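Asks: What follows is a predicted protein model with its sequence.
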Amino acid sequence: MTTSAHPLPSGSPLSSLGWALADTWTITRRDLSHWALRPGEVALGWFFPVMIALMFGGLFGGAINVPGGGGYFEFLMPGMFAMTVLFGLETTMMAVTTDASRGVTDRFRSMPMSSLAVVSGRCVADMLNSVVGLSVMVVTGLLLGWRWHGGLASALAAFGLLLLLRFALLWVGIFAGLAVRGPESVTAVQILVWPVGFLSSVFVDPASMPGWLGAIAEWNPLSVTATATRELFAAPGFGGESWIAQNAIPMAIAWPALLIAVFLPLSVRRYGNLGK
């Protein structure tokens, strides 16, 4: 189908905003109701990062020297928080591309609703899902002995940076989900998520890598957020001599802002051009 969404009823900008918010919430409730019908699948998505943390912490933690001393889980958990928001990218991609391939998205576009509601509704639903997944990881970290040591305000700032990265990655996932040809194509894109996750400072200090590889790992947006949250949590392993390590907190804001500036308009444009 190539039919675009009907325009919203004419009125003031405030009225149009109200229509857009109502439509967004309708799509959000639709996505949440789908998850309620698949609780096992949703729970698996929440606990998969827990399994990764237990596996790496239990199998390799004793063999890794933590920069600055301290327990490995204290070093690992801030990185795993960042890894958790990265894993959500795959869920977003699959949901968006499945709706597009089944004609659901075209159906929405033919209805008298806001043209932004489909992508913004998906964004709100996935952010709510990410908050739950991140909460599961925080509880896991506390049970494993992780603590924040920088005060409540710094801890809240760290969680804010994690959610900011998740919000940016949402738009990457929405664009990728709209761009691929079908659910079977998502696998090829998913393969790229793992190198991004492992070529980072999540599990080891980039200083332990070869120089060129360590530089790539340090500039990875995931590493930047992991380093910034370690600093805010006053966890072992933050810092370093490079410029990016010394400026991790501002760069943990700049990287997501850049991703949003690029992929949000691309997602909206791609949505508008579906079927053309």
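Replies: That came in fine, so what should we check first? Numbering: from 1, shown residues only.

Asks: Could you use CA atoms for every contact and neighbour count after this?
Replies: Fine.

Asks: Packing partners of the longest helix anywhere in the chain?
Replies: What stands out as the longest helix in the chain, according to DSSP state H, is helix 72-101. Helices and strands touching helix 72-101, by 3 or more C-alpha pairs under 8 Å, 6 or more residues apart in numbering; DSSP states H and E, are helix 39-60, helix 117-143, helix 152-179, helix 183-198, helix 221-233.

Asks: just the ones you listed: most buried one?
Replies: Mean neighbours per residue, mean count of other C-alpha atoms under 10 Å, is largest over the helices and strands packed on helix 72-101 for helix 221-233, with a mean of 29.

Asks: Report the distance from the helix or strand that it is followed by to the chain centre.
Replies: Of the helices and strands lying after helix 221-233 in sequence (DSSP states H and E), the nearest is helix 243-246. Relative to the chain's own centre, helix 243-246 is displaced by 23 Å; criterion: C-alpha atoms, centre = their mean, to the nearest Å.

Asks: Mind listing residues that contact helix 243-246?
Replies: Around helix 243-246, the neighbours that count as contacts under C-alpha atoms under 8 Å, 6 or more residues apart in numbering are 218-219, 224, 227, 238-240, 251.

Asks: same thing but 10 Å
Replies: Applying C-alpha atoms under 10 Å, 6 or more residues apart in numbering, the contact partners of helix 243-246 are 215, 218-220, 223-224, 227-228, 238-240, 250-252.

Asks: Which among these count as buried?
Replies: Buried residues within the contacts of helix 243-246, counting neighbours by 16 or more other C-alpha atoms under 10 Å: 215, 218-220, 223-224, 227-228, 238-240, 251-252.

Asks: Which of those residues sits closest to Trp194?
Replies: Asn220 (12.6 Å; C-alpha to C-alpha).

Asks: how much space is there between the closest residue to the closest one other than its chain neighbours and Asn65?
Replies: Residue nearest to Asn220 in three dimensions, not counting chain neighbours: Ser200, with 6.2 Å by C-alpha to C-alpha, 6 or more residues apart in numbering. From Ser200 across to Asn65, the span is 16 Å (C-alpha to C-alpha, to the nearest Å).

Asks: Use this one as the comparison:
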Amino acid sequence: MSAIPRTAEATSAPQGRGGLAQSVTDSLTIAQRNLIRMVRIPEVLIFGLVQPIMFVVLFSYVFGGSIRIPGAGTSAQQYREFLMAGIFAQTVTFATAGASAGIAEDMHKGLVDRFRSLPMARGAVLTGRTIADLVQTALTLIVLAAVALIVGWRAHDGIWRALAGFGLLLLLGYAFTWIGALIGLSVRTPEAATSGGLIWLFPLTFISVAFVPSENMPAFLRHIAEWNPFSATVVACRDLFGNFPPHYRLPDAWPMQHPVLASVIWSLVIIAVFRVLSVRKYRSATV
């Protein structure tokens, strides 16, 4: 009679202690594991820097001087100032693909199943992964900001407003890593996760005010661009960096008139929604 309970006890996964402290500790442990892996494979960070640096150089020197910015004409220097907030925001959102591929790889190798056999908080694996991706994104932003300074970009409204702008970028990047987590849990291979993590980002970033003003877009695209959460962060950073050209007029859409508040709201909503969906998918995908 006693054999059945012992068998059930042996085959069931250990349960964590629960509580906020346990969740934080487990999440930081998983984040440390991913950061150590990043240090041991530095080419991941290096290759992640190549694309944004290429975008800075191409848009600054190839398109700069050809694209008209209201209030600045076709000034190459003014376009660089206008451009950089968009490049920064694009860089943090493209970290989504790395989060997707990393989680899909852990799933494919069975590491997630091993984590589930440990007495740890259920959401810690995903939270730790997103925290590690946030650290990597911050390092990428530091290098990219240095490159931007070299090509002539400047933040004109003081260090604290500039830091607030970078804080909004990191918040947006963290929000999008939760989207990447859900994608990584929903596909079968890391290759599919990489493709799935990138394909939707191109229309999101280009149907926005990141690289060109919205005023010359068709009406339906202009409304999409102005209510795009990506656009809200871009405009908020331009405001905080002091990168708007003289006499530049913002669109009348609410997110464009209140970009900092809109950026925070969009990012928090994305985190709240996709964290719940990701943790739920994690529980069902690895049972």
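Replies: Thanks, I have the structure now. These numbers come from a predicted model, not from an experiment.

Asks: what's around the aligned partner of Thr96 of the second structure in the first structure, how many residues?
Replies: Using TM-score structural alignment, the equivalent of Thr96 of the second structure in the first structure is Leu89. The tally of other residues near Leu89 of the first structure (other C-alpha atoms under 10 Å) stands at 24.

Asks: so what's Ala20 of the first structure up against?
Replies: Per C-alpha under 10 Å, 6+ apart, neighbours of Ala20 of the first structure: 8, 14, 26, 113-117, 120-121.

Asks: what lines up against it once you look at the second structure?
Replies: Under TM-score structural alignment, Ala20 of the first structure pairs with Ser23 in the second structure.

Asks: quick one: its match and Phe115 of the second structure, what's the gap?
Replies: Taken as C-alpha to C-alpha, the span from Ser23 of the second structure to Phe115 of the second structure is 14 Å.

Asks: so what sits against both of those two?
Replies: Common neighbours of Ser23 of the second structure and Phe115 (C-alpha under 10 Å, 6+ apart) are 121-122, 124-125.

Asks: Out of the residues you listed, name the two that are farthest from one another.
Replies: The largest separation in these, counting by C-alpha to C-alpha, is between Ala121 and Val125 at 8.1 Å.

Asks: joint contacts of the two?
Replies: 23, 26-27, 115.

Asks: among the residues you listed, who's most crowded?
Replies: Taking other C-alpha under 10 Å as the neighbour criterion, Ser27 ranks highest of those with 25 neighbours.

Asks: Could you tell me which residues make contact with that one?
Replies: Applying C-alpha under 10 Å, 6+ apart, the residues contacting Ser27 of the second structure are 21, 33, 120-132.

Asks: same thing but 8 Å
Replies: Neighbouring residues of Ser27 of the second structure by C-alpha under 8 Å, 6+ apart: 123-129.

Asks: got it, and Arg116 of the second structure?
Replies: With C-alpha under 8 Å, 6+ apart, Arg116 of the second structure has these contacts: 13, 122.

Asks: Trace it over to the first structure, please.
Replies: Arg116 of the second structure maps onto Arg109 in the first structure, by TM-score structural alignment.

Asks: just Arg33 of the second structure next, same as before
Replies: Arg33 of the second structure maps onto Arg30 in the first structure, by TM-score structural alignment.

Asks: same deal with Leu163 of the second structure?
Replies: Per TM-score structural alignment, the equivalent position to Leu163 of the second structure in the first structure is Leu156.

Asks: For Gly150 of the first structure, see how far away its match is.
Replies: Separation of Leu156 of the first structure from Gly150 of the first structure (C-alpha to C-alpha): 10 Å.

Asks: quick one: what's aligned to Gln190 of the first structure in the second structure?
Replies: By TM-score structural alignment, Gln190 of the first structure lines up with Leu198.

Asks: what's the closest non-adjacent residue to its match?
Replies: The shortest distance from Leu198 of the second structure to any non-neighbouring residue, by C-alpha to C-alpha, 6+ apart, is to Ala97 (5.7 Å).

Asks: sorry, back to before: with distance to Phe274 of the second structure as extra columns, can I get the contacts of Ser27 of the second structure in JSON lines?
Replies: Conversion of the contacts of Ser27 of the second structure to JSON lines gives the following (distance: C-alpha to C-alpha, whole Å):
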{"residue": "Gly123", "distance to Phe274 of the second structure": "12"}
{"residue": "Ala124", "distance to Phe274 of the second structure": "15"}
{"residue": "Val125", "distance to Phe274 of the second structure": "15"}
{"residue": "Leu126", "distance to Phe274 of the second structure": "11"}
{"residue": "Thr127", "distance to Phe274 of the second structure": "12"}
{"residue": "Gly128", "distance to Phe274 of the second structure": "15"}
{"residue": "Arg129", "distance to Phe274 of the second structure": "14"}
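
Asks: what residues are up against the residue positioned nearest the centre of the first structure?
Replies: Per C-alpha atoms, centre = their mean, the C-alpha nearest to the average position across the first structure is that of Arg166, at 2.9 Å. Arg166 of the first structure makes contact with 85-86, 88, 127, 130, according to C-alpha under 8 Å, 6+ apart.

Asks: Mind doing that once more with 10 Å?
Replies: So Arg166 of the first structure contacts 82-89, 123, 126-127, 130-131, 160, 172, 256 (C-alpha under 10 Å, 6+ apart).

Asks: between those, which is nearest Phe233 of the first structure?
Replies: Nearest member of the contacts of Arg166 of the first structure to Phe233 of the first structure, counting by C-alpha to C-alpha, is Gly160, at 12.3 Å.

Asks: got a list of what the closest one touches?
Replies: Shown in contact with Gly160 of the first structure (C-alpha under 10 Å, 6+ apart): 154, 166, 229, 253.

Asks: And these, which two are furthest apart?
Replies: Ser154 and Arg166 (18.6 Å).

Asks: which non-adjacent residue is nearest the aligned partner of Gly240 of the first structure in the second structure?
Replies: Aligned against the second structure by TM-score structural alignment, Gly240 of the first structure finds its counterpart in Leu250. With sequence-adjacent residues excluded and distances taken as C-alpha to C-alpha, 6+ apart, Leu250 of the second structure is closest to Met256, at 6.3 Å.

Asks: measure that neighbour to Phe230 of the second structure for me?
Replies: 11 Å.

Asks: joint contacts of the two?
Replies: 209, 263.

Asks: ok, the nearest residue to Trp266 of the second structure once chain neighbours are set aside - contacts?
Replies: Distances taken as C-alpha to C-alpha, 6+ apart put Pro229 closest to Trp266 of the second structure, at 5.8 Å, once the chain neighbours are dropped. Taking C-alpha under 10 Å, 6+ apart as the contact definition, Pro229 of the second structure lies against 172, 204-205, 208, 255, 259, 262-267, 270.
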